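**Q** let me see the structure of the following:
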Amino acid sequence: MKKFKNLLVTLYFYFIAVVYIVFYGGFVLLRSFLMKDRERAREYVLGEIEKFGRRAFKWLFSEVVVEGKENIPKDRNFIVVANHQSIMDIPLILGFVATGAFIAKKELKKIPGVNWYIKYLNGVFLDRKNPRKAVKALREAIEKLKNGVTFVVFPEGTRSPDGEMLPFKKDSLMIAMKTGVPVLPVSIWGTYHLIPKNHWIFTPGRVFLKIHSPVDPQRFSSEKELREYVENIIRKGVEELKER
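**A** The predicted structure follows:
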């Protein structure tokens, strides 16, 4: 009975998500394009993206428990750095932390709706198999950070296969060191149980999100030192959330 219930929830979620992203998302972008006040138009789109992030969990009949909202910087851009458990980490960050840009794998460029919003948020598409293009993409991200764009980074490089944190990849926080933009560490626990890597059926449940105090990259002498410090904060946070 539980498997059948989860299957119904899954089909419901995919149907709503596709309609919302492709059709309603297209309407939102069109409406914003027709607005004369460009600042108001952008605020409208960002608000709708945040709503999508929050609604995604309602469509899954899942609760999100957030701690540390007061740590989110209000007066400048920043880099959200989080562990990566599931595809649901993306709407989780968008809905409950920041409508930031993503350094996304190039394959997402081909998905209608998703690619529109990655571009709208000033995201960068990364070709990991092409070192030259990867360097170019990171330079583009650095330039955008310098111009005030907030970014979201998953330094593990991929979703965890079992929910446990993977080591952060070398140079994964280089964009923070190059720009001096504050890092906002975020610990996630529970999205793995909603939908593990390489699975497609959802299991509704509770998700926990802990937003830590911002970290100033300028305090560190190297990317390695910064990376290890931030990784340790996030890892400790994950361990704490496991006990909830």
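**Q** C-alpha only now, for contacts and for neighbours.
**A** Fine.
**Q** apart from its neighbours in sequence, what residue is nearest the residue nearest the centre of the chain?
**A** Per CA atoms, centre = their mean, the C-alpha nearest to the average position across the chain is that of Ile90, at 3.7 Å. Closest residue to Ile90 apart from its sequence neighbours, by CA to CA, 6 or more residues apart in numbering: Gly53 at 7.8 Å.
**Q** how about this one, so we can line them up?
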Amino acid sequence: MLYWFLKHLALGPLLRVLYRPWVEGLEHIPTDGPAILASNHLSFSDSFFLPLVVPRRITFVAKEEYFTGTGLKGRFSAGFFRGVGQIPMNRSGGTASDAALNAGLEVLRRGELFGIYPEGTRSPDGRLYRGRTGVARLALKAGVPVLPVAMVDTEKIQPPGKVIPKIARVGVKIGPPLDFSRYAGLEDDRFVLRSVTDELMYELMQLSGQEYVDMYASAAKEAQARPST
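**A** Next up is the predicted model:
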């Protein structure tokens, strides 16, 4: 209920007026049935603008910290993300992420849309970073298409660390669905998972026009945070 209230009556109309989001490739979104929307991740606001332009409901994964904060801000954050039906994701990878992926699998089995950021975290500098293989495992287990999605200019309105976004136009590009059915049954093969992930990231690079960096965004953030010697 909160998802649709915000989209159509509260936040959505305001965002449309202020940011005038444009969208390309909306015809690639299936009118029914399951699919994964795999997006680059430039800004916190990505999770607002993509659902805004897609007619169907999207269930996203969100970082676990949004659900576990303390104090008034933490309680508000947890209540908001739970209220709009988002799924907490432990971003350390491996088995720690399995709960979120299993919840995503249930979303897809219900015939719904599931949104995920293959990079695992926001880009620290606007470039596209190496993808995590969770999206590939999920796609092969569920046997569903993956739609590459490029958010455009959202980092300009709300870069990392900025709480209140500035006003500027943003866009969304949705690419044709990627079919990985040729790898059915191989969701536990790490070489297949990496191949599927790299194919997806290549499509995201082509769609977004971003420079690609063959390292994880989390590692890039850690490197930036280390004091220079």
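**Q** quick revisit: the residue nearest to the centre of structure 1 and Arg38 of structure 1, how far apart?
**A** Ile90 of structure 1 sits at a distance of 26 Å from Arg38 of structure 1 (criterion: CA to CA, to the nearest Å).
**Q** what does Thr154 of structure 2 correspond to in structure 1?
**A** For Thr154 of structure 2, the aligned position in structure 1 is Thr191, judged by TM-score structural alignment.
**Q** residues making contact with the biggest helix by length in structure 2?
**A** Using DSSP state H to assign secondary structure, the helix with the most residues in structure 2 is helix 190-208. Helix 190-208 of structure 2 is contacted by residues 39-40, 128, 130-133, 135-137, 148-152, 173, 175, 178, 180, 183, 186-187, 211-212 when judged by CA atoms under 8 Å, 6 or more residues apart in numbering.
**Q** in helices, which of those residues fall?
**A** Going by DSSP H, the helices hold 135-137 from the contacts of helix 190-208 of structure 2.
**Q** what's the burial count for the closest residue to Phe13 of structure 1 other than its chain neighbours?
**A** Excluding its sequence neighbours, the residue lying closest to Phe13 of structure 1 (CA to CA, 6+ apart) is Trp59, at 5.8 Å. Burial of Trp59 of structure 1 is recorded as 16 neighbouring residues (other CA atoms under 10 Å).
**Q** quick one, what contacts Trp59 of structure 1?
**A** 9, 12-13, 16.
**Q** so among those residues, which ones count as buried?
**A** The neighbour-count test (16 or more other CA atoms under 10 Å) marks 9, 13 as buried among the contacts of Trp59 of structure 1.
**Q** which SS class is the closest residue in space to Ile195 of structure 1 that isn't next to it in sequence?
**A** Distances taken as CA to CA, 6+ apart place Phe202 nearest to Ile195 of structure 1, at 5.1 Å, with adjacent residues excluded. Classification of Phe202 of structure 1 by DSSP: H, G, I helix; E, B strand; the rest coil places it in coil.
**Q** counterpart of Phe202 of structure 1 over in structure 2?
**A** So Phe202 of structure 1 corresponds to Pro165, using TM-score structural alignment.
**Q** before we move on, the earlier item: got a markdown table for the ones in helices among the contacts of helix 190-208 of structure 2, with neighbour count and distance to Leu52 of structure 2 too?
**A** Shown next, in a markdown table, are those (neighbours: other CA atoms under 10 Å; distance: CA to CA, whole Å):
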| residue | neighbour count | distance to Leu52 of structure 2 |
| --- | --- | --- |
| Val135 | 26 | 22 |
| Ala136 | 25 | 25 |
| Arg137 | 23 | 27 |
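**Q** for structure 2, what spans make up the strands?
**A** 22-24, 35-39, 58-63, 87-89, 113-116, 128-129, 146-152, 171-174, 212-213 (DSSP state E).
**Q** residues near Arg57 of structure 2, how many?
**A** 15.
**Q** aligned to it, what sits in structure 1?
**A** In structure 1, Arg57 of structure 2 lands on Thr99 (TM-score structural alignment).
**Q** show me what contacts that match?
**A** Thr99 of structure 1 neighbours (CA under 8 Å, 6+ apart): 46, 49-50, 93, 121, 150.
**Q** swap in 10 Å and give it another go.
**A** 45-50, 53, 90-91, 93, 121, 150-152 (CA atoms under 10 Å, 6 or more residues apart in numbering).
**Q** before we move on, what about Tyr19 of structure 2?
**A** 49, 157, 166-171.
**Q** cool, and Asn83 of structure 1?
**A** Neighbouring residues of Asn83 of structure 1 by CA under 10 Å, 6+ apart: 89, 153-160, 163-168, 185-189, 231, 234-235, 238.
**Q** ok, now Ala223 of structure 2?
**A** Ala217.
**Q** top helix in structure 1 by residue count?
**A** Per DSSP H, structure 1 has its longest helix at helix 38-59.
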